[in-house]
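*Asks:* predicted model follows, preceded by the sequence.
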Amino acid sequence: MNVLRRPLSSISTSICCKHTFQKCPRLCRWLSVSEAATALRPFYFTVHPDLFGQHPRERSINEDSLKKLHQYIFSLRKQERVSPTNLTFFAKKDTDNFSLNRVKVHLASPSIRDTVATVLTSCHLPLDYINTLSDVPISTKRRVYHGPDFGDIFAGRKGGEAFYRKVTKLNLISWLKTNSKISRKNTKESQEYEKDVQDITKRLKKLVGVRAVKWHTNWGPRRYTACLTSLEKVSENHPEMVQKYLAGRDVVISDRNGVSLSGEVCLNHTDVPQVWLMRLTSVPAYDAVLERLPYMELELSRLLCHIKIRRRERHHIVMAEEYELLLNKILNTLRRNQDLVRRGFKGRDLSHLEMVVEGSSAPLTLTNLGQYLIPVSMPGSMIIEFIKNTQHQAEELLRDSISLRMIEDEVIEQCRDKLGLCDLEKDLNISPAQMTQCCERLMDRYSDIVTSVEGISMRVTQYYSVTDDGTVCIPWNWSDEDF
C-alpha cells in the first residue's frame, strides 16, 4: 500500500486506509490535530458544554462524549488501533428558543479526516473547510514561514562589500545537540539546591505558617536558596511579627515589593532582611484593596454592556495597588462616555466578549484569543469605536480559542510522553494554535531529537535559550532546515 505523505514541516501524521482513499479521495489526506480542531469548529459551537448551563444533564453527556471524541482522534494521531465508538451529543437546534436536538455519532474510521467528516455530517454541518485542503504531492517540499528574512532585507553593497551580514537562522536539531549538554549540566546543578529549598520551605511553613513560597525572577537557584535562608533567619529572630503578616499567605521572592493582584506577598530579592520587615507591616492594608477590585471590575463591566473583565496572566507580577489605579482611571473615562456607549451598542449585551485592562504603554488591540487589551490612557471614544468595529472578529477568535484549547492540553501531554520530557510548557504569548502546531512537529521529528531532549524540561517561546535551571527554550516556529 502506498501512503501519501505530507512534508515534515506540515505537522501531520494520520494514516488513511486504501479503501477510504479509493472511495473518497478528497476526504482522505493526512489531517493534523490542529486542522481537525479547525474543521470541528462549527460542531463545537453547537455542543460545547458551556452553552448548556440551564441543562445540567445534557451538559454532562456532552462533556463525556467530547472527551471520548478527543481520545479517539488522539489514538488515531498516535497510529493506534481503535474500536468502533458510539457517541451521543445534544446540539443547539434553535438559537432563539434554545431547543435541543439529540445527535448520535458512530465512529469506526481509521482516518482522522474521515472521523471529522462523520461528526460534521451527523450534525448536518458543512464540510467546506476540509474540502478546501488539497493533497500535497510527495515530491513537494513546503517550507514553514518564519517571518521575513532580515538578512535579505538589509543586505546591501558599499564599495563592492556587503555591510550587513545575513542573519543566520538556527536549526533546531543541531541546536539541541549542541545545547542539551548545557541543559543537563544546569539541571544537575539546580537539583543540588532543590532539597535545601524544600527543607527551608517546610521549616517556614511550620515556623510562621506561610502557605507557599515561590520564586519569580530571572536569577538562578543559588540566589533563591540564599533569599530563603535570609527569610528563615528573619522569621527565627522575629517569629511573632513575621507570623502576624505572613501566616496563611503565599510569599513570592521577586523583583517587586508589596502585594500582588492575586494576594501574594512579594519581597524584593535585592533588599536586605530589615527592609523586608518594614515592608511586611503594610501587608494588611492591601486586604481592603483586594476586596474592592472585584466590585470595580463589576462596575466596569456594567459600563460596557456587561463585557467580561478578565485578569490577564503575566510573566511579571501585577501589583494590587497598580491594578486599582488602572481600574479607577478607565472607570472615570467610561463614565464620561456613556452616551457614546448607548449610541454605539444600542443596548446590545456584550457579555460574550472579554476585555483586559492594561497599563498606559500597552496598545489598543484584539489578541489572537479574542480578548480586548484596553490601555487606560486611551480616550473612551476610541475604546468604544474599536470594540464596535471589531466585535464580530472578536467573537470568531473566541470561538476558535474554545476549539483549540480543548485539544491543546492533550497535544502537550502526548508530546511530553512521546519525547520523554520532564516538563513541557509555553509562554503566555504563545497561542493554542501555535503550541499545537509546535508539538505536532516535534513529534514528527521524534527520531532526530529524542536523544537530545529525553529527560529535560522544555518551554515553547519566541527564542532559543537555556535557563539557569536547565529548561530548554525553543521558538514555536522552529526550523528543521539547514541554511
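*Replies:* Everything's here; your move. Quick caveat: nothing in here was measured; it's all calculated off a predicted structure.

*Asks:* CA atoms for contacts and neighbours, from now on please.
*Replies:* Noted.

*Asks:* just the element for residue 252, please.
*Replies:* According to DSSP states H and E, residue 252 maps onto strand 250-254.

*Asks:* that strand: what's the following helix or strand?
*Replies:* Where DSSP H and E defines the elements, the next helix or strand beyond strand 250-254 is strand 258-259.

*Asks:* any idea how far that next one is from the chain center?
*Replies:* From the chain centre to the centre of strand 258-259 is a distance of 26 Å (C-alpha atoms, centre = their mean, to the nearest Å).

*Asks:* helix or strand right after that strand?
*Replies:* Downstream of strand 258-259, the next assigned helix or strand under DSSP H and E is strand 265-268.

*Asks:* C-terminal to the helix or strand containing residue 227, what's the next element?
*Replies:* Taking DSSP H and E as the definition, residue 227 sits inside helix 221-237. Counting by DSSP H and E, the next helix or strand C-terminal to helix 221-237 is helix 239-246.

*Asks:* right, and residue 116 touches residue 41 too?
*Replies:* No. Counting by C-alpha atoms under 8 Å, residue 116 stays clear of residue 41, with 10.5 Å between them.

*Asks:* so if I had to pick from these two, which one is more boxed in?
*Replies:* residue 116 (25 against 19; other C-alpha atoms under 10 Å).

*Asks:* pasting the second one now:
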Amino acid sequence: MFVYSALRCVIRVKKRHVATGLVQQRALSGAEAVNALRPFYFAVHPDFFGKHPKEREVNENSLKRLNGYLETLQRPGVRSVQPMKLTFYIRDTKDGDEPDLMAGFRPVTFTLYSNDVQSAVINVLRSCSLPHEHMKTQSTQRTSPQGTGPQGAQPFYRPIKWDKSYYSFTGFRDPEQELQQAKRVEPTLGLWLRKNEPEATKKHKASVPRRDELERLKTELCLKFNLTDLRWQRSWGVSHRYCQLQSLSRLSLQSPDALIPLQGHTVVFADESGMNASGHVMLGTMDVHHQWLKLMERVPRLRGLQQQSQWLKERISLLLGGAVVLLPDRMGSEQPIAEHYSSLNAFHKRLLSDCMRVHPRSLEGLGLVIDNNRSMPSLHELGHFLIPVTSDPAKLPSFLQSHAPEARRRTQHHLQLKREEERVTQQCLSSLSLHTLSKESSISSVQMSLCCGRLLDLRPPLLQGLDLRVSRYYSVLQDGDVCVPWDWNY
C-alpha cells in the first residue's frame, strides 16, 4: 500500500509540473507576440503598399482579423478558437534602400488553428517563410523547470528590442528607421499636388469613357434582373470592375434563367462566392461561370437561412429589452450566412435556457453585436455592446442594464460625429468643386472631419474636378483618383 501511495504522489507531482509548463507555454504576452511578429508586420504593413491599393486593403483587413484572433487567445478561459483563413501580400525587403522602392510582393494564404498565442505566432512566421527559430528558443526556456521563480511564481520576460547592430549584421531592415525616413521625406500637400495633378487629370480624362460604360452596364444588369444593387468588396479599378460586369453579362446571355434567383438581392463581386450575413450574393472574382451557376442554384436555400437569421434577431431583441442585433461594419460583408445563423441560433438557445429578466423596451435604441471570437461582454467605443455567443445568461442582464446609460451617451456622440462628417463633406465637395469625395474604411469620422475642415480653410485650387479619396498615404491611382493622407502637411 505504501508503494502504491508513493507512486500516486510521484504521478501527481509530475502532472503538476507538466500542467505548469503548459500554462507557461500559453502565457505569451501581447508585447512578446508583437515583438516576435516584427519581421512579419514589417513585411505586410499597409503603409508600405501605398502604390498598390488592392494589396494594401487585403493586408489591412487580414491584419485586423489576425489581431482579433491573437487577442481572443490571450483572454482567460479561452480553450479553443475557430480556425481562421488569412491572406497576406508579403513584400520583398531584400533590395532597395527606401520603403517605397518595392522590388515586388507575393500572396500567401494560410489557416490558423492554434490554441495558444505562441503556436499561432510560429504558424504565421513559418507560413510566410520568415525566421522563427527565436520562438523555439523561447519555448524551450518557458517549459524548462529553471524558468520558474520561487514558490511557482511566473517568470518575467523582457520584450525584445533589437540593437541596431542586429540589422547591420543580418541584413534585415530596421522598421523604426524606415518609418522615420518615410516621415522625413513625406511631402506637403501643396508640393505633391503641383507635381501629381497633371498626371491625375490625364488619367481621369482617359478613364471617363470606361466609367460611363461601367455605369451603363451596371444599370442595365440591375434593371434586367431586378437587382437591388451591384457592388464590389474591394477597391478595384474601373477596368477591373468593368471586366467583372462583362463576365456577368455574358453569363446572363448564355443562361438567362439561371440568374432569376438573384432578383431582389444585392450582388457583390468578392473574394469568395456565397451569401454573406447581410443577405448579399457574393460572386467570387476568381471563380468561373460554372461555380457561379452552382451558387445561384443554392440561393433559395441560403435565402431561407437569411430569413431564419432575421427571425432569430427579432427573438433575441425581444429577450434583451428591444436592443437591435447589428452586424459589424466589415463582418457583415465577409461573414458567410451559415456561420452567422449558427452563432445566432446558439446564442438564442442559451438565452432560452435561462429565465431572462430584462425589462421590456428598456434597451430600445441600443445595438449589440454577437461576436463568436470573444469571451467577455464589453461596450464598444461607438456605443454598441459586444456580446460573446457563450455569455452567461444569468449575468448578461445586469451587465446590459448597468452599461446602458454609457452606451446611449456613446451612441449619441457617434451620431453627432457622423452628422458633422456628412455636413463638412458636402461643404467640402461643393466649395472645392471636387468631382467626388470619399474615404477609406480605416478613416474615422473625426479624422475625415478634421481633414475636410483643413481643406476648406486652405482651399487648394489644384483639387478642382478631381476624384479625391481621404486615405493614409499619397497616391494617384490608375483611374486618376487622388489619395491624400487625412493628416496631410502644408
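*Replies:* That came through, no problem. It should be emphasised that the depicted structure is a prediction, and the values quoted were computed from it without experimental measurement.

*Asks:* TM-score of the superposed pair?
*Replies:* The TM-score (TM-score structural alignment, normalised by the length of structure 1) is 0.56; 320 aligned residues with a C-alpha RMSD of 3.7 Å.

*Asks:* quick one on the thing from earlier: so the strand holding residue 252 of structure 1 matches what in structure 2?
*Replies:* Here strand 250-254 of structure 1 aligns to structure 2 at residues 266-270, judged by TM-score structural alignment.

*Asks:* now do the helices in the stretch 1-150 of structure 1.
*Replies:* For the stretch 1-150 of structure 1, applying DSSP state H, counting those that start in this stretch gives helices covering 18-23, 33-39, 41-47, 56-77, 112-122, 128-131, 150-154.

*Asks:* pipe those helices into TSV and attach distance to residue 410 of structure 1 per row.
*Replies:* Compiled in TSV, the helices of the stretch 1-150 of structure 1 are given as follows (distance: least, C-alpha to C-alpha, whole Å):
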stretch	distance to residue 410 of structure 1
helix 18-23	27
helix 33-39	10
helix 41-47	17
helix 56-77	8
helix 112-122	16
helix 128-131	22
helix 150-154	36
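
*Asks:* highest mean neighbour count out of the ones you listed?
*Replies:* Stretch with highest mean neighbour count among those: helix 33-39 (a mean of 23; mean count of other C-alpha atoms under 10 Å).

*Asks:* which bit of structure 2 covers that one?
*Replies:* Using TM-score structural alignment, helix 33-39 of structure 1 finds no match anywhere in structure 2.

*Asks:* repeat for stretch 325-332 of structure 1
*Replies:* Aligned using TM-score structural alignment, stretch 325-332 of structure 1 spans residues 342-349 in structure 2.

*Asks:* need the contact partners of the matching stretch.
*Replies:* With contact meaning C-alpha atoms under 8 Å, 6 or more residues apart in numbering, stretch 342-349 of structure 2 is reached by 309, 312-313, 315-316, 370, 372, 389-390.

*Asks:* do that again at 10 Å, thanks
*Replies:* By C-alpha atoms under 10 Å, 6 or more residues apart in numbering, the residues outside stretch 342-349 of structure 2 that reach it are 305, 308-313, 315-316, 319, 325, 337, 339, 341, 350-351, 370-372, 387-391, 393.

*Asks:* quick one, which of those residues are buried?
*Replies:* Neighbour-count burial (16 or more other C-alpha atoms under 10 Å) applied to the contacts of stretch 342-349 of structure 2 gives 305, 309-310, 312-313, 316, 319, 325, 337, 341, 351, 370-372, 387-391, 393.

*Asks:* residue contacts, residue 155 of structure 1?
*Replies:* 162-167.

*Asks:* want to throw these into JSON lines with distance to residue 249 of structure 1?
*Replies:* Shown next, in JSON lines, are these (distance: C-alpha to C-alpha, whole Å):
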{"residue": "162", "distance to residue 249 of structure 1": "59"}
{"residue": "163", "distance to residue 249 of structure 1": "57"}
{"residue": "164", "distance to residue 249 of structure 1": "54"}
{"residue": "165", "distance to residue 249 of structure 1": "53"}
{"residue": "166", "distance to residue 249 of structure 1": "52"}
{"residue": "167", "distance to residue 249 of structure 1": "48"}
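
*Asks:* nearest to residue 367 of structure 1 among these?
*Replies:* Closest approach to residue 367 of structure 1 among those (C-alpha to C-alpha): residue 167, at 28.9 Å.

*Asks:* gap between that closest one and residue 150 of structure 1?
*Replies:* 7 Å (C-alpha to C-alpha, to the nearest Å).

*Asks:* compare the helices of the stretch 1-150 of structure 1 and report which one is nearest to residue 195 of structure 1.
*Replies:* Comparing the helices of the stretch 1-150 of structure 1 against residue 195 of structure 1 with C-alpha to C-alpha, the closest turns out to be helix 56-77 (37.5 Å).

*Asks:* for that closest one, packing partners?
*Replies:* helix 33-39, helix 41-47, strand 85-94, strand 99-107, helix 112-122, helix 380-419 (3 or more C-alpha pairs under 10 Å, 6 or more residues apart in numbering; DSSP states H and E).

*Asks:* tell me the buried residues in the match of stretch 325-332 of structure 1?
*Replies:* Those would be 343-345, 347-348, for stretch 342-349 of structure 2 by 16+ other C-alpha under 10 Å.

*Asks:* try stretch 282-295 of structure 2
*Replies:* For stretch 282-295 of structure 2, burial by neighbour count (16+ other C-alpha under 10 Å) applies to 282-285, 292-293, 295.

*Asks:* again, but for stretch 423-436 of structure 1
*Replies:* Those would be 424-426, 430-436, for stretch 423-436 of structure 1 by 16+ other C-alpha under 10 Å.
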